[in-house]
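Participant: This is the structure alone, sequence omitted:
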């Protein structure tokens, strides 16, 4: 696959912000699909405190070439000061699914 595809992960503090971000990425053709999980519990350290919050996880399927634009959109639209954005290269998968990602994310 030559690292042509990425699976990005981020979290949002509520379902409304998760849906808003997901819709923006798909409408801009930056992502072919964004899956939003049910509520999860995240435990993390922030500003020297251990925090526990409910969040919604987003899995973003996209082309590597769109990462910079997705990062910019996440920074602009996300309610957190420092949002999670982790990119995992996708090296194998169903070729027809990869074709769909390519077709769906064309301007």
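Facilitator: Noted; the coordinates are in hand. The structure displayed is predicted, hence computed values, not measured ones. Numbering: from 1, shown residues only.

Participant: Please count neighbours and contacts with C-alpha atoms only from this point.
Facilitator: Fine.

Participant: could you pull out the strands for the protein?
Facilitator: 5-12, 33-46, 49-63, 86-90 (DSSP state E).

Participant: any idea which of these is most buried?
Facilitator: strand 5-12 (a mean of 21; mean count of other C-alpha atoms under 10 Å).

Participant: distance between that one and the chain's centre?
Facilitator: Offset of strand 5-12 from its chain centre (C-alpha atoms, centre = their mean, to the nearest Å): 3 Å.

Participant: helices or strands up against that strand?
Facilitator: Where contact means 3 or more C-alpha pairs under 8 Å, 6 or more residues apart in numbering; DSSP states H and E, strand 5-12 is packed against strand 49-63, strand 86-90.

Participant: Geometric centre of this protein: which residue is closest?
Facilitator: In the chain, the residue lying closest to the centroid (C-alpha atoms, centre = their mean) is residue 60, at 3.8 Å.

Participant: Okay, one more to line up with it:
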């Protein structure tokens, strides 16, 4: 494992349909705002409209450079149909040197 590297983050969002999640994932990678995206089903429990809601969603995790997180957040919110989409970035504490270098190489400088 490499030393701690705050230069890479995982940015997460969710959608109510797999097709929407996959479409955004492809657009983000095509724009080189992330090196890759993982799309998978989750079951979400949350408070909305003053009630506890539960619904199936599709989560997308984007691997990108920390300096692209703000641009990626804007891209996600600009292409999202939720009133208040989840968009959070979590720093990568450590990882393989080769993988972290690949993330940096595959994203827009």
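Facilitator: Yep, that arrived. Here the structure is a predicted model, which is why all the values come from computation and not from measurement.

Participant: Give me the TM-score for this pair.
Facilitator: TM-score of the superposed chains, computed with TM-score structural alignment, normalised by the length of the first structure, equals 0.93; 106 aligned residues with a C-alpha RMSD of 1.2 Å.

Participant: before we move on, the earlier item: as a markdown table, the strands of the first structure with distance to residue 79 of the first structure would be great.
Facilitator: Below are the strands of the first structure laid out as a markdown table (distance: least, C-alpha to C-alpha, whole Å):
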| stretch | distance to residue 79 of the first structure |
| --- | --- |
| strand 5-12 | 8 |
| strand 33-46 | 15 |
| strand 49-63 | 12 |
| strand 86-90 | 17 |
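
Participant: quick one: which of those strands is nearest residue 105 of the first structure?
Facilitator: strand 49-63 (7.6 Å; C-alpha to C-alpha).

Participant: which position in the first structure aligns with residue 59 of the second structure?
Facilitator: Structural alignment (TM-score structural alignment) places residue 59 of the second structure against residue 57 in the first structure.

Participant: How about the contacts made by the nearest residue to its match once chain neighbours are set aside?
Facilitator: Nearest non-adjacent residue to residue 57 of the first structure, counting by C-alpha to C-alpha, 6 or more residues apart in numbering: residue 11, 4.4 Å away. Going by C-alpha atoms under 8 Å, 6 or more residues apart in numbering, residue 11 of the first structure touches 18, 55-58, 83-84.

Participant: what separates residue 106 of the first structure from residue 63 of the first structure, distance-wise?
Facilitator: 10 Å (C-alpha to C-alpha, to the nearest Å).

Participant: The helices and strands packed on strand 5-12 of the first structure: which one's closest to residue 23 of the first structure?
Facilitator: Between residue 23 of the first structure and those, the tightest spacing by C-alpha to C-alpha is seen for strand 49-63, at 11.1 Å.

Participant: what's the mean deviation for that closest one versus the second structure?
Facilitator: Average distance, strand 49-63 of the first structure versus aligned residues of the second structure after superposition (mean C-alpha distance after the TM-score superposition for the first structure): 0.8 Å.

Participant: Outside of that strand itself, list whatever touches it.
Facilitator: Outside strand 49-63 of the first structure, the residues within contact range by C-alpha under 8 Å, 6+ apart are 4-15, 18, 22, 30-45, 101-102, 105.

Participant: and the aligned partner of residue 66 of the first structure in the second structure, how many residues sit next to it?
Facilitator: Aligned by TM-score structural alignment, residue 66 of the first structure pairs with residue 68 of the second structure. Neighbours of residue 68 of the second structure under the rule other C-alpha atoms under 10 Å: 18.
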